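Participant: sequence plus predicted model, see below.
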Amino acid sequence: MNRAARATIDTSALRANLNAAKEASGGARIMAVIKANAYGHGIVPAARALSGADAFAVARMEEAAAIREAGMEQVVILLEGVFHAEQIPQAASLDAELVVHSHEQLEMLEQYSGSHRFRVWLKIDTGMNRLGFPPEDAVELERRLAACAGVAGRPRLMTHLASADLQTDPFTTDQIRRFREATAELKGERSIANSAGVLAWPDSHSDWVRPGIMLYGVSPFEGRSGEGLGLRPVMTLASELIAVKTVPAGGRVGYGGVWTASRDTRIGVAAIGYGDGYTRHLGSGTPVLVRGKTATLAGRISMDLITLNLEEIPDARVGDEVILWGTGLPVENLARKAGTIPYELLCGVTQRVAMRLV
């Protein structure tokens, strides 16, 4: 079945971005973050392309299961741990490492009587105020975890940076200091850095780093593109023109008629819309590429279609490819126009968009 809306995933770009993370992280081991369907890129093909990573990090049990069902044996870490005691046997069957961030999870492991021994990560909350234990409790909790019959070896230690994308914000330095002070007496391996940490905060690199968005060629910093950081965009979202017509001067286009032709104007219709994940928050004037040239949205995005001002591309024809984001049109720019972040646009691509690997 041929679908007009398609996302092309450049697996060589994934590998190149992984190498960039390795080079930037000073020898730290790489925990490649492939949660949320690998940020919309497809968890299984992304994992295969990123097989050179030392481990994979996922958020949910079903993501770990997808990796195992695809026959991959790499280390998998459940960043949110288990939610219920009934999930512990499943985590064991998947040979998943567990992040422990709550007293409930700690008690589950203390009560666990199965034969499997888990590698675990103790999460310390140094200022995100989301998941994790207070720094002052780290030593006691690490010892409790290490004493669990179901835990293998010394617990590893992690925290999460809240503002590393803000390169002049001293809060990141404060978080790193709090983490180091809280874990000074402990021997476990450590992980602090996310993508922004890898790229901008070398003091956060530690034993393991956890690159996410940078692996997909996207900058974690507002106002900067991945390409500007030496990364390669992985996803190109595209469709095609399915109609071209001339709208007379004064003619209104689309729902609500929010765009009006100031003169006779060639309008193209492309088969993609918010039902495919191309957000309705993008308005008239948003750029797309047709035949390598810039056209702009004219009118509101609808569920299945967008309309384009082709005034500057007189040779545009039905069947021409329309690039919504990718090489030459950074997703970061589209996110800025939509008032959101590139993570949301990438994760929002829906199942009816055909995925093609190259």
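Facilitator: Looks like it came in fine.
Participant: from here on, contacts and neighbour counts on C-alpha atoms
Facilitator: Fine.
Participant: skip the chain neighbours and tell me the closest residue to the residue most central in space within the chain.
Facilitator: With distances taken as Cα atoms, centre = their mean, residue 39 lies nearest the centre of the chain, 3.5 Å away. Of all residues not flanking residue 39 in the chain, residue 347 sits nearest, at 4.9 Å (Cα to Cα, 6 or more residues apart in numbering).
Participant: before we move on, what SS does the residue nearest to the centre of the chain have?
Facilitator: helix (DSSP: H, G, I helix; E, B strand; the rest coil).
Participant: if we can go back for a sec, next up, the contacts around the residue nearest to residue 39.
Facilitator: 36, 37, 39, 40, 41 (Cα atoms under 8 Å, 6 or more residues apart in numbering).
Participant: quick check, the first one in contact with residue 57.
Facilitator: The reference is to residue 36. No: using Cα atoms under 8 Å, residue 36 makes no contact with residue 57, being 10.5 Å away.
Participant: more neighbours: which of those two?
Facilitator: Counting neighbours by other Cα atoms under 10 Å for residue 36 and for residue 57 shows that residue 57 has the greater number, 25 against 17.
Participant: what's the strand or helix carrying the more buried one packed up against?
Facilitator: Assigning secondary structure by DSSP states H and E places residue 57 in strand 55-58. Applying 3 or more Cα pairs under 8 Å, 6 or more residues apart in numbering; DSSP states H and E, we find strand 55-58 packed against strand 29-33, helix 35-40, strand 76-78.
Participant: redo that, cut-off 10 Å
Facilitator: Under the contact criterion of 3 or more Cα pairs under 10 Å, 6 or more residues apart in numbering; DSSP states H and E, strand 55-58 touches strand 29-33, helix 35-40, helix 43-49, helix 61-69, strand 76-78, strand 96-100.
Participant: dump the ones you listed to a markdown table, plus distance to residue 217.
Facilitator: Output for these, formatted as a markdown table (distance: least, Cα to Cα, whole Å):
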| stretch | distance to residue 217 |
| --- | --- |
| strand 29-33 | 13 |
| helix 35-40 | 11 |
| helix 43-49 | 13 |
| helix 61-69 | 22 |
| strand 76-78 | 22 |
| strand 96-100 | 27 |
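Participant: looking at these, which is nearest to residue 138?
Facilitator: Among the helices and strands packed on strand 55-58, the nearest to residue 138 by Cα to Cα is strand 96-100 (11.6 Å).
Participant: next, the angle helix 61-69 makes with the closest one.
Facilitator: 160 degrees (axes from the mean of the first three to the mean of the last three Cα atoms, to 10 degrees).
Participant: can you name the next helix or strand after strand 96-100?
Facilitator: helix 103-111.
Participant: what are the buried residues along the helix or strand following that following helix?
Facilitator: Downstream of helix 103-111, the next assigned helix or strand under DSSP H and E is strand 120-123. By neighbour count with 16 or more other Cα atoms under 10 Å, strand 120-123 contains the buried residues 120, 121, 122, 123.
Participant: got another one to weigh against that:
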Amino acid sequence: MTRPTRVQIDSTALIYNLNQVKHHAPNAKVIAMVKANAYGCGIPAVVPVLEGQVHAFGVACLEEAMAIRALGVRSDCVLFQGVFSADELYTVAAHHFQCVLHQPHQLQWLLATPLPSKIKVWVKVNTGMHRLGFPPDDIYEVMNALHNCPWVDDEIGLMTHLACADEPDHPSNQNQLRLYKELDLPPLKIIRSISNSAAILTLPETHEDIVRPGIMLYGVSPFGNKTGQELGLMPVMRFVSAISALHHYPAQARIGYGGTWQTARPSVVGVVAVGYGDGYPRHIAQNTPVWINGYLAPIIGRVSMDMLTVDLTDCAEVNIGDLVELWGQHIAVETIALSAGTIAYELLCQFSPRVRQDKLL
């Protein structure tokens, strides 16, 4: 029998969320962000569903773009961290990838590496994130250099990234937008992009030509005070396992490593076949719920590597093998992230290889 711990991916929800992106930014093209294995949902599960529905796919690096090509997908892919060596430019050209430039050494590599075919290039400008990007005062010269390079496409992309888009009223958003709008640019064919998920939802003035949804595609909120469902999104990922053991204990029985939780009454304790070795957070708060047969059962004791324990005393009926939802349809991943003192992004991206994946229609 196969271990029941798995991730279920709802492709209908994925398309629904993409349509929400298009509803919020009706005049913009979409680069679907599928970096970090499509935010944990799996490039093989996500990309074929979105193929033909989006302008391009966004990845962090060449390896992720090659994983898309390995699926037989010919759609455009944008390397958001660009290349890490000059040699990678040949692969970029061979597979018709688009490449972001954000550092002077990347620009020098490109200008010094004749390529057999033209590539589409994006220039990232640092308007205040202070992580990647050219200074605003350098952009005119960078764009001109690219325009004069024979192996660079005539249309050049110009992008920036907002540091505080998840706080729509933060003054840095408008400061960054102002810097972006006031850039001194040569008269070239330029395509523009600013918006991530948070900006798509709340800052329409940033939509420009292309938007870059990430977390919202997967039905998760980019904001700390709302869930994806509260924003009208549908959860794409459902993380589930099953009951692997049931026990009846008297009052004052200590449960799990360190005996940190003690029964206050005769109790039914269930063991769920999932732990931090699968990607469930070890430092989850006591009494964080899991969903079983329509009942929210609290986690008790410490999360182990391969299992966790839940109090089923008040649950009408539970049997070995019953499905347990850790997050997804009935429990928002944002709720679990809050209980673990982290963000939903991290939870989605930390599954171990032993967690198998099921794709639902």
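Facilitator: Done, it's in. Note that this is a predicted model, so its numbers are computed, not measured.
Participant: wait, doesn't the residue nearest to the centre of structure 1 sit right on residue 344?
Facilitator: Yes: taking Cα atoms under 10 Å as the definition, residue 39 of structure 1 is a contact partner of residue 344 at 8.5 Å.
Participant: what residue in structure 2 is paired with the residue nearest to residue 39 of structure 1?
Facilitator: Residue correspondence to structure 2 (TM-score structural alignment): residue 347 of structure 1 is matched to residue 349.
Participant: distance of its match relative to residue 256 of structure 2?
Facilitator: 27 Å (Cα to Cα, to the nearest Å).
Participant: ok, residue 84 of structure 2 next?
Facilitator: In terms of Cα to Cα, residue 84 of structure 2 sits 46 Å off from residue 256 of structure 2.
Participant: OK, contacts around the closest residue in space to residue 207 of structure 2 that isn't next to it in sequence?
Facilitator: Ranked by Cα to Cα, 6+ apart and with sequence neighbours excluded, the top spatial neighbour of residue 207 of structure 2 is residue 195, at 5.5 Å. Shown in contact with residue 195 of structure 2 (Cα atoms under 10 Å, 6 or more residues apart in numbering): 25, 159-162, 165, 201-213.
Participant: could you do residue 215 of structure 2 as well?
Facilitator: Residue 215 of structure 2 touches 32-34, 38-39, 196-198, 221-222, 228, 344-345, 348, counting by Cα under 10 Å, 6+ apart.
Participant: of the residues you listed, select the buried ones using a PyMOL command.
Facilitator: Selection of the buried residues among the contacts of residue 215 of structure 2 in PyMOL, burial being defined by 16+ other Cα under 10 Å:
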select buried, resi 32+33+34+38+39+196+197+198+221+222+228+344+345+348
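Participant: and the contacts of residue 215 of structure 2, which is closest to residue 329 of structure 2?
Facilitator: residue 228 (11.0 Å).
Participant: from residue 217 of structure 1, how far out is the alignment partner in structure 1 of the closest one?
Facilitator: Superposed on structure 1 with TM-score structural alignment, residue 228 of structure 2 falls opposite residue 226. Distance, residue 226 of structure 1 to residue 217 of structure 1, using Cα to Cα: 5 Å.
Participant: which neighbours do these two share?
Facilitator: 17, 232, 233, 330, 331.
Participant: among these, which are located in helices?
Facilitator: 17, 331 (DSSP state H).
Participant: need the shared contacts of residue 226 and residue 217 of structure 1 in CSV (columns: distance to residue 266 of structure 1).
Facilitator: Putting those into CSV (distance: Cα to Cα, whole Å) gives the following:
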residue, distance to residue 266 of structure 1
17, 40
232, 34
233, 31
330, 26
331, 26
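Participant: quick one: which of the shared contacts of residue 226 and residue 217 of structure 1 is nearest residue 175 of structure 1?
Facilitator: Comparing those against residue 175 of structure 1 with Cα to Cα places residue 17 closest, at 26.4 Å.
Participant: now do the contacts for that closest one.
Facilitator: 11, 23, 50, 211, 213-218, 226, 230-234.
Participant: ok, now residue 162 of structure 1?
Facilitator: The contact partners of residue 162 of structure 1, taken as Cα under 10 Å, 6+ apart, are 126, 127, 128, 129, 130, 171, 172, 175, 194.
Participant: pull the longest strand from structure 2.
Facilitator: Taking DSSP state E as the criterion, structure 2 has its longest strand at strand 237-249.
Participant: all strands of the stretch 201-350 of structure 1, in order?
Facilitator: Along the stretch 201-350 of structure 1, counting by DSSP state E, counting those that start in this stretch, strands occupy 208-209, 235-247, 252-253, 259-260, 265-270, 287-290, 293-297, 306-309, 321-325.
Participant: got those as TSV, with mean neighbour count and distance to residue 114 of structure 1 columns?
Facilitator: As requested, the strands of the stretch 201-350 of structure 1 are exported to TSV (neighbours: other Cα atoms under 10 Å; distance: least, Cα to Cα, whole Å):
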stretch	mean neighbour count	distance to residue 114 of structure 1
strand 208-209	26	29
strand 235-247	20	42
strand 252-253	18	64
strand 259-260	18	64
strand 265-270	22	56
strand 287-290	21	55
strand 293-297	20	58
strand 306-309	24	55
strand 321-325	24	49
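Participant: reformat those into a markdown table and put distance to residue 77 of structure 1 next to each item.
Facilitator: Formatted as a markdown table, the strands of the stretch 201-350 of structure 1 follow (distance: least, Cα to Cα, whole Å):
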| stretch | distance to residue 77 of structure 1 |
| --- | --- |
| strand 208-209 | 12 |
| strand 235-247 | 25 |
| strand 252-253 | 49 |
| strand 259-260 | 49 |
| strand 265-270 | 41 |
| strand 287-290 | 38 |
| strand 293-297 | 42 |
| strand 306-309 | 40 |
| strand 321-325 | 31 |
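Participant: hmm, back to that, ok, the contacts of residue 162 of structure 1 vs residue 70 of structure 1, which is closest?
Facilitator: Nearest to residue 70 of structure 1 among the contacts of residue 162 of structure 1, with distances taken as Cα to Cα, is residue 194, at 26.2 Å.
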